[in-house]
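J.: Pasting the sequence and the predicted model now:
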Amino acid sequence: MDFVFMLTRDDKTVTDCLDVLDVLDESGTGPTGTIGPISHIGFKDIGVDRGTLARLHRRIKDMGATSYLEVVSTTRDEALASVRSAVDLGVDRLMGGTWIEETLTLLAGTGIEYLPFAGDPHGHPTRLAGDPARIAADCRRAEAAGCAGVDLLAHRAADADPLALVRAARAATTGRLVVAGSITTPVQIAALAAAGVDAFTIGSAAFSGALRPDAGTLRSQLATAVRAAAAATP
């Protein structure tokens, strides 16, 4: 299972995101580094200016990582503006948003893989409305439209058990299933893997120290996530 490190806190890209990449470089993210391999890195298009986003994305690609932009806007115009930002930056994967047809039209010919939200995200930080039947229906719709998978805010669910949503999504799609938001423990990561999740994202939990409350460095938090992902991978 892949660990996607999001350079975000409270659904915004952290203002020192470039410095965080320096920490990854200094600590080592290769197989022999002190953190371990982090080959999936993402961000939001809010929190920092466009120039910083461009520099950030170049750095991520220079590190050899797969890049992600996650849409958190809940209005059509703002969400599609985020899609255009993803196209301008040239990210590898775009996650989030619910305007599937319009998004795929904007992404046509770019090679960017799209994973929309399943369910009804609302508010900021985002909460997820929708029962397992709604999640399954959205997953089927996304797959039929040609999306690469879905982005599921399972642990921000307002109406259902998170793992029930994950199982419904997994049964409804053969695409890539990414669970994002409010993942704070290795136990959660193991449960997601057992339910068939392909990848999970962590941002705020790493920056707040929630993954390993007894440790004080970002390096320790990330190492915990990397080890949990490796342990959950068959």
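T.: Thanks, I have it. Residues are numbered from 1 along each chain as shown.
J.: When you work out contacts or count neighbours from here on, use the C-alpha atoms and nothing else.
T.: Fine.
J.: SS state for the most centrally placed residue in the chain?
T.: Most central in the chain under Cα atoms, centre = their mean is Thr201, positioned 4.3 Å from the mean C-alpha point. When classified by DSSP: H, G, I helix; E, B strand; the rest coil, Thr201 comes out as strand.
J.: wait, what's in contact with it?
T.: Shown in contact with Thr201 (Cα atoms under 8 Å, 6 or more residues apart in numbering): 3-6, 178-181, 183.
J.: again, only using 6 Å
T.: When contacts are counted by Cα atoms under 6 Å, 6 or more residues apart in numbering, Thr201 touches 4-5, 180.
J.: Then Arg176?
T.: Gly149.
J.: neighbours around Arg59, how many?
T.: 15 (other Cα atoms under 10 Å).
J.: Helix or strand: which one has Ala193?
T.: Element membership for Ala193 (DSSP states H and E) is helix 186-194.
J.: again, but for Phe207
T.: Phe207 belongs to helix 204-208 when assigned by DSSP H and E.
J.: And for Arg170?
T.: According to DSSP H and E, Arg170 maps onto helix 162-172.
J.: Would you map the helices across the protein?
T.: Assigned by DSSP state H, the chain shows helices spanning 17-27, 50-62, 76-89, 100-107, 132-145, 162-172, 186-194, 204-208, 218-232.
J.: just to revisit the earlier point, look up how far Arg140 lies from the residue nearest to the centre of the chain.
T.: Shown here: Thr201 relative to Arg140, a distance of 22 Å by Cα to Cα, to the nearest Å.
J.: same check, this time on Phe207
T.: Taken as Cα to Cα, the span from Phe207 to Arg140 is 34 Å.
J.: And for Leu163?
T.: As defined by Cα to Cα, Leu163 lies at a distance of 18 Å from Arg140.
J.: again with Asp45
T.: Separation of Asp45 from Arg140 (Cα to Cα) stands at 27 Å.
J.: want to compare, so here's the second one:
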Amino acid sequence: MKHTPELIVMLTHNDVTVPDATAVFARCQHTRARYWGFKEEGLPFAEMQALFAQMKACGKTTCLEVVAYTEPECLRGAEMAAACGCDILMGTVYSDAVHAYCRAHGLRYMPFVGQISGRPSILHGTPAGMICEAEGYLAKGVDGIDLLGYRYTGDAAALNRAFIAAVHAPICLAGSVNSFARLDEIKAAGAAYFTIGSAFFAHAFGGDIADQQHRLRLYGGPACLSVGTPRPMFPVYLPSTMKSWPCWATKAFCLTLTTRLSTTATIPRPRWMRCSAISTA
């Protein structure tokens, strides 16, 4: 089922919450990303609770992604999510006990599918098997699926396309979204959500995390972004040959142009330059 993909910012690196996650969020809390989260490992529990409370106070929807493979570990992760007041529990190997706990405590539940191992996680299995597994979980009432598509040991792009086309529920593509090429694939596949964590801390999309979110918005959405009170429109003269450029070149030109101009400017542009959306709003 196709959606307009929405970013979930994960304050994690290599599947562990970064130690300065609270400070990072404080620097980025003004951005338009609505979904924020981190992992169950890396911070003291009291600090996790305080950070999730700060996110909620800023109007964010909160996610705890639990990388655990036994039922007792998965249940502990669900208990942590509930105690932190999270909105969504992502990850865990599905179990009826975890699902029942989430329903009893008002948590949306998006479990993993496939055969998962390690940390950072690696995904094994077949697309057909994962689709069948997801359909079984959805029949039991889960709220969506956390698919580690780019951690797959096979053809990741083919898995993502087939899985999203076949599974009629919100799908989050989680892990190793670290290039504009993969963003293009996510848009084409139509995932409901995608996570970025390690790639932000590796500066895969630019400078600090707030700047990278802005660049993602420019790349995936309009060629200009209005923030705050818009300034009067002014002309920007574009190359006459631009209409014949390949898509990647047009996007790169627009991204360079708009990052050189004030982000509060409104830039008139022809309809053919509009790109399909990735939402960070």
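T.: Great, that's in hand. Nothing here was measured: the structure is a model prediction, and the numbers come from that model.
J.: circling back to that earlier point, give me whichever of the helices of the first structure is most buried.
T.: Most buried of the helices of the first structure by mean neighbour count (mean count of other Cα atoms under 10 Å) is helix 204-208; its value is a mean of 22.
J.: which other helices and strands contact that one?
T.: Packed against helix 204-208 of the first structure by the contact rule (3 or more Cα pairs under 6 Å, 6 or more residues apart in numbering; DSSP states H and E) you find no helix or strand.
J.: and for that helix, what span of the second structure is it aligned with?
T.: The alignment of helix 204-208 of the first structure onto the second structure (TM-score structural alignment) spans residues 198-202.
J.: and if you look at stretch 115-123 of the first structure?
T.: Counting by TM-score structural alignment, stretch 115-123 of the first structure lines up with residues 110-118 of the second structure.
J.: How about that stretch, which residues are buried there?
T.: 110-116 (16 or more other Cα atoms under 10 Å).
J.: Just the angle for the helix holding Ala193 of the first structure relative to helix 218-232, thanks.
T.: Interaxial angle of helix 186-194 of the first structure relative to helix 218-232 (axes from the mean of the first three to the mean of the last three Cα atoms, to 10 degrees): 40 degrees.
J.: circling back to that earlier point, contacts for the match of helix 204-208 of the first structure?
T.: Applying Cα under 6 Å, 6+ apart, the contact partners of stretch 198-202 of the second structure are 12-13, 178, 209.
J.: cool, stretch 210-229 of the first structure as well?
T.: Residues outside stretch 210-229 of the first structure that contact it (Cα under 6 Å, 6+ apart): 1, 35, 184-186, 205-206.
J.: Which member of the residues you listed is positioned nearest Ala136 of the first structure?
T.: Set against Ala136 of the first structure, the nearest of the contacts of stretch 210-229 of the first structure by Cα to Cα is Met1 (21.3 Å).
J.: For the closest one, give me its contacts.
T.: For Met1 of the first structure, the contacting residues are 198-199, 229, 233, by Cα under 6 Å, 6+ apart.
J.: Same question for Ile196 of the second structure.
T.: 9-10, 177.
J.: out of the residues you listed, which one sits closest to Asp20 of the second structure?
T.: Met10 (12.6 Å).
J.: Tell me the counterpart of the closest one in the first structure.
T.: Match for Met10 of the second structure (TM-score structural alignment): Met6.
J.: My understanding was that its match contacts Gly203; is that so?
T.: Yes - assessed by Cα atoms under 6 Å, Met6 of the first structure is found in contact with Gly203 at 4.5 Å.
J.: Which one's more surrounded, those two?
T.: When neighbours are counted by other Cα under 10 Å, Met6 comes out ahead of the other of Met6 of the first structure and Gly203, with 30 against 27.
J.: Distance-wise, check that one relative to Asp62 of the first structure.
T.: Met6 of the first structure sits at a distance of 17 Å from Asp62 of the first structure (criterion: Cα to Cα).
J.: repeat for Ser73 of the first structure
T.: Ser73 of the first structure sits 28 Å away from Asp62 of the first structure, taking Cα to Cα as the criterion.
J.: can you check Asp120 of the first structure too?
T.: Separation of Asp120 of the first structure from Asp62 of the first structure (Cα to Cα) stands at 35 Å.
J.: repeat for Thr233 of the first structure
T.: Using Cα to Cα, we find Thr233 of the first structure at a distance of 26 Å from Asp62 of the first structure.
J.: Please apply the same query to Arg55 of the first structure.
T.: Going from Arg55 of the first structure to Asp62 of the first structure by Cα to Cα gives 10 Å.
J.: Now Met48 of the second structure: closest residue in space that isn't a chain neighbour?
T.: With sequence-adjacent residues excluded and distances taken as Cα to Cα, 6 or more residues apart in numbering, Met48 of the second structure is closest to Cys84, at 7.1 Å.
J.: Make sure that neighbour is actually in contact with Glu47.
T.: No - counting by Cα under 6 Å, Glu47 is not a contact partner of Cys84 of the second structure; they are 9.8 Å apart.
J.: so what's the counterpart of Leu18 of the first structure in the second structure up against?
T.: Using TM-score structural alignment, the partner of Leu18 of the first structure in the second structure is Thr22. Neighbour list for Thr22 of the second structure: Leu51 [criterion: Cα under 6 Å, 6+ apart].
J.: One more: Arg127 of the first structure?
T.: 121, 156.
J.: what about Thr74 of the first structure, neighbour count?
T.: Going by other Cα under 10 Å, the residues that sit close to Thr74 of the first structure add up to 18.
J.: now Ile100 of the first structure: how far from His40 of the first structure?
T.: In terms of Cα to Cα, Ile100 of the first structure sits 23 Å off from His40 of the first structure.
J.: Map Leu218 of the second structure across to the first structure for me.
T.: Matched across to the first structure, Leu218 of the second structure falls on Arg227, judged by TM-score structural alignment.
J.: is it true that Tyr35 of the second structure touches Ile8?
T.: Yes - with contact defined as Cα under 6 Å, Tyr35 of the second structure counts as touching Ile8 (4.7 Å).
J.: higher neighbour count, those two?
T.: Remark: of Tyr35 of the second structure and Ile8, Ile8 carries more neighbours, 25 against 22, as counted by other Cα under 10 Å.
J.: contacting residues for the aligned partner of Leu94 of the first structure in the second structure?
T.: In the second structure, the residue paired with Leu94 of the first structure according to TM-score structural alignment is Leu89. With contact taken as Cα under 6 Å, 6+ apart, Leu89 of the second structure is in contact with 63-64, 109.
J.: Distance to Thr126 of the second structure and neighbour count for those - can I get that in JSON lines?
T.: Formatted as JSON lines, the contacts of Leu89 of the second structure follow (distance: Cα to Cα, whole Å; neighbours: other Cα atoms under 10 Å):
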{"residue": "Cys63", "distance to Thr126 of the second structure": "27", "neighbour count": "26"}
{"residue": "Leu64", "distance to Thr126 of the second structure": "26", "neighbour count": "26"}
{"residue": "Tyr109", "distance to Thr126 of the second structure": "23", "neighbour count": "27"}
